[in-house]
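Student: coordinates only, no sequence provided:
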């Protein structure tokens, strides 16, 4: 399904052949649980690509107005007949309009991308259970802006997606990663994860996909899961991201970062055992790293033959070189603050920002701002690639996202953008992701 024409024919054929594996005979539990988050009393809600969802009849019975959009006339007819609802049909220019007698239920039979405000006023609420996940990639990229045009300014939108191993099944329904939701929706909407659970496969072709995760928005509780993930990588020696030589971008742009000063303090978030820290200290600079994995801290000092001390600070341990030029705080970056170190004027961020899921990157950017002086110089190195081919980590970090999270307070300059042989084998198999370097200043 690579064109709009393909997707319309595909789903019409599914309904004609009664291959409606995706249809639920009961109300969706995510919608029941979170209804009050999106819908006021006697509210009005949009169901894109609605099929014959029973949730529509349930919401109408509660006094709400429900507007669906559906390609298949078979689905529209079955919805009304199976729910015992009398209806009328009106021919419009690009749609058939199916309406219940009381007017609380209206389904526009036609292509969702042709649906606009000439048919209905803007919506306050959306329940999107089977629409976004049904579309091929190029249409998913178009979908959020079209949806945005249909909504009130403060609309509330529940998006239900599935995520699974795409090497076992290619869709539809298509696997949707948290990063894709952010890339496609993030510039237009504020996204928040509110549900996640394992479900049974919703398509015969997905029988071998385990687990199949149903998500409303994106993943939850990343503050708890990201340290465990990276500690496991270090324990298993799966550290393909570690470079044994100084990073070429840092070497090339060091003068821009330190303003050719002989001694300056530089923050290395999620530093691992980066050899760049020893190099910068040898030049006379002071380096402060923050690293969750204790093994990485110990290996940095031992592999660089640097004597060190360890001090327990409660939430964090402080590893310090004897000359004091290198300090690594071992613990959660989000517990590192200006009570431990005064604000920084320089940052080298090579693997921190891109190691996190989007919801944590939002938190990270806000936390980072609290650690910086107003005249900061900040080099941010990230990857950018097609998230439908690889979900990360390292995660794809598009320029639009970085602009959104930093742009209101800082200036962004793109210094480098090169195709790269990646630090991840899976990422290397893609069509050469871009390694981008941003310079962030006031």
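Tutor: Received, thanks. Being a predicted model, the structure only gives us computed values, none of them experimental. Residues are numbered from 1 along each chain as shown.
Student: all contacts plus neighbour counts: C-alpha atoms, from now on.
Tutor: Noted.
Student: just the helices in the stretch 51-200 of the chain please.
Tutor: For the stretch 51-200 of the chain, the helices defined by DSSP state H, counting those that start in this stretch occupy 54-61, 73-82, 137-148, 178-185.
Student: which ones are touching the residue lying farthest from the centre of the chain?
Tutor: The outermost residue of the chain relative to its centre, with distances by CA atoms, centre = their mean, is residue 86 at 42.4 Å. For residue 86, the contact set (CA atoms under 8 Å, 6 or more residues apart in numbering) comprises 80, 100-101.
Student: who wins on neighbours among the residues you listed?
Tutor: residue 80 (20 neighbours; other CA atoms under 10 Å).
Student: measure that one to residue 101 for me?
Tutor: Using CA to CA, to the nearest Å, we find residue 80 at a distance of 11 Å from residue 101.
Student: which of the contacts of residue 86 sits closest to residue 202?
Tutor: Nearest to residue 202 among these, counting by CA to CA, is residue 80 at 23.9 Å.
Student: so the closest one makes contact with residue 87?
Tutor: Yes - taking CA atoms under 8 Å as the definition, residue 80 is a contact partner of residue 87 at 7.0 Å.
Student: what's around the nearest residue to residue 134 once chain neighbours are set aside, how many residues?
Tutor: Once flanking residues are discounted, residue 134 sits nearest to residue 173: 5.1 Å by CA to CA, 6 or more residues apart in numbering. Counted with other CA under 10 Å, residues neighbouring residue 173 total 21.
Student: please compare the first structure with the one that follows:
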């Protein structure tokens, strides 16, 4: 039996002495002599203020990020429990500084500099002993590039609580986490695995969390994991596997404490978000169909082999809800699948077959208002149910689907129907069925975009679908150009999810 995350939390064993030894022995592969490129990339969007702010850098070491932030006019406050990197930071950057002893805190000190117009302070003490009173302020922003996943897992809730106590009520910042297969680590040490579910569990009660980007890390960053020391009999070649996992599952999040405001807006958003049958009919009639692609969806092409292809049953059924006249259906049918779509508007159902020159048959549905359009081409197994999504049942179909490809349905359903949508989808899926879903995320505090596509953030996807399926986010993409300008929003992300439906 594999290691459970509950056991993993207890086994986390990196302590203050370990960190002191790392610094003394020069075993600091996580340290870079350059500013973190993602700080530069996201600074203007998430850390910059209209006026210079106070930015907190927990477990700062001697990171060049502090110098970069200070040169951009900010007051920078770091905390580091090992004395050596505090001294090294100022000496290696030729910055004059002075040292004060922190009263009543043992050997703890504070290193300060206001030389050359910079304002940098590093507290050399236990992170949990730091208070806003000691700092003389609460910080406006934070930049956690390596602290959270360096803290032992059983301390993660305490860490977040302490961090929040040092921030203003409307503070925000950027946080890195790492996720990998805990069974493939030879020891339980930093960087610690922080699964998405764990992060949500800790942060959801106190902060809104937004996934920003998935990035790959160079081997120099994780070389200190000493993968070659694995037991070869037990792990075999898994050293390379964990390397890839750590490279490909490195997350960065933006966090804001203003969660109550976000929830208030979402309640309002749910009431305002409406798009019913007649709205879709008008869009198709007036050719306002910006969501329709003239080629196969690139996310389908990219993820099909791993997440939808069924090697045991190459003719497995794939459901395409709210299918419109998507070319994805032809692409899937050409792979040998039985493809079934459902579309409430009649026009795109006919357009699909006519525009692709596929002979088809039309029949009235029995007991349900609508029609069924079926391909007569023996090489193209495609059926489209022209009816309400919620009217489609496994009884009407005569079977349940092996897979689902939701490229634009969940985001098109009005927010007040999202929960019903997920429950109904689960009723159409075979036990252990699989699926891919695209959701969109943007800032509803910035502007209540009327939709569609409707606001479907990561927390919503997890909360709505988790009762029926496991939920794994595969990737996130920032939309650019006309697709964003149309929404009149500063950013729009598309998040790609993989589902594995429950067995029962």
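Tutor: Okay, I see it. Keep in mind the model is a prediction, meaning the values are calculated, not measured.
Student: circling back: quick one: the residue nearest to residue 134 of the first structure from residue 142 of the first structure, how far?
Tutor: In this view, residue 173 of the first structure and residue 142 of the first structure are 17 Å apart by CA to CA.
Student: what do you get for residue 110 of the first structure?
Tutor: Distance of residue 110 of the first structure to residue 142 of the first structure, given as CA to CA: 17 Å.
Student: just residue 70 of the first structure next, same as before
Tutor: Residue 70 of the first structure is 18 Å from residue 142 of the first structure, where distance means CA to CA.
Student: got it, and residue 129 of the first structure?
Tutor: 17 Å.
Student: go on, residue 321 of the first structure?
Tutor: With CA to CA as the criterion, residue 321 of the first structure and residue 142 of the first structure are 53 Å apart.
Student: next: residue 266 of the first structure.
Tutor: Distance from residue 266 of the first structure to residue 142 of the first structure, by CA to CA: 41 Å.
Student: for residue 49 of the first structure, same thing?
Tutor: Counting by CA to CA, the gap from residue 49 of the first structure to residue 142 of the first structure is 15 Å.
Student: go on, residue 411 of the first structure?
Tutor: Distance from residue 411 of the first structure to residue 142 of the first structure, by CA to CA: 28 Å.
Student: what does residue 436 of the first structure give?
Tutor: 25 Å.
Student: picking up where we left off before, what lines up with the residue farthest from the centre of the first structure in the second structure?
Tutor: Matched by TM-score structural alignment, residue 86 of the first structure corresponds to residue 96 in the second structure.
Student: and if you look at residue 64 of the first structure?
Tutor: Aligned counterpart of residue 64 of the first structure in the second structure: residue 74 (TM-score structural alignment).
Student: and the strands in the stretch 351-500 of the second structure?
Tutor: Assigned strands in the stretch 351-500 of the second structure, in chain order: 360-364, 371-375, 382-386, 401-406, 429-441, 469-478, 493-501 (criterion: DSSP state E, counting those that start in this stretch).
Student: hmm, back to that, so for residue 70 and residue 142 of the first structure, which sits in the more crowded spot?
Tutor: Of the pair residue 70 of the first structure and residue 142, residue 70 is the one with more neighbours under other CA under 10 Å, namely 26 against 12.
Student: surely the more buried one touches residue 50?
Tutor: Yes - the pair residue 70 of the first structure / residue 50 is scored as a contact, 5.5 Å apart, by CA under 8 Å.
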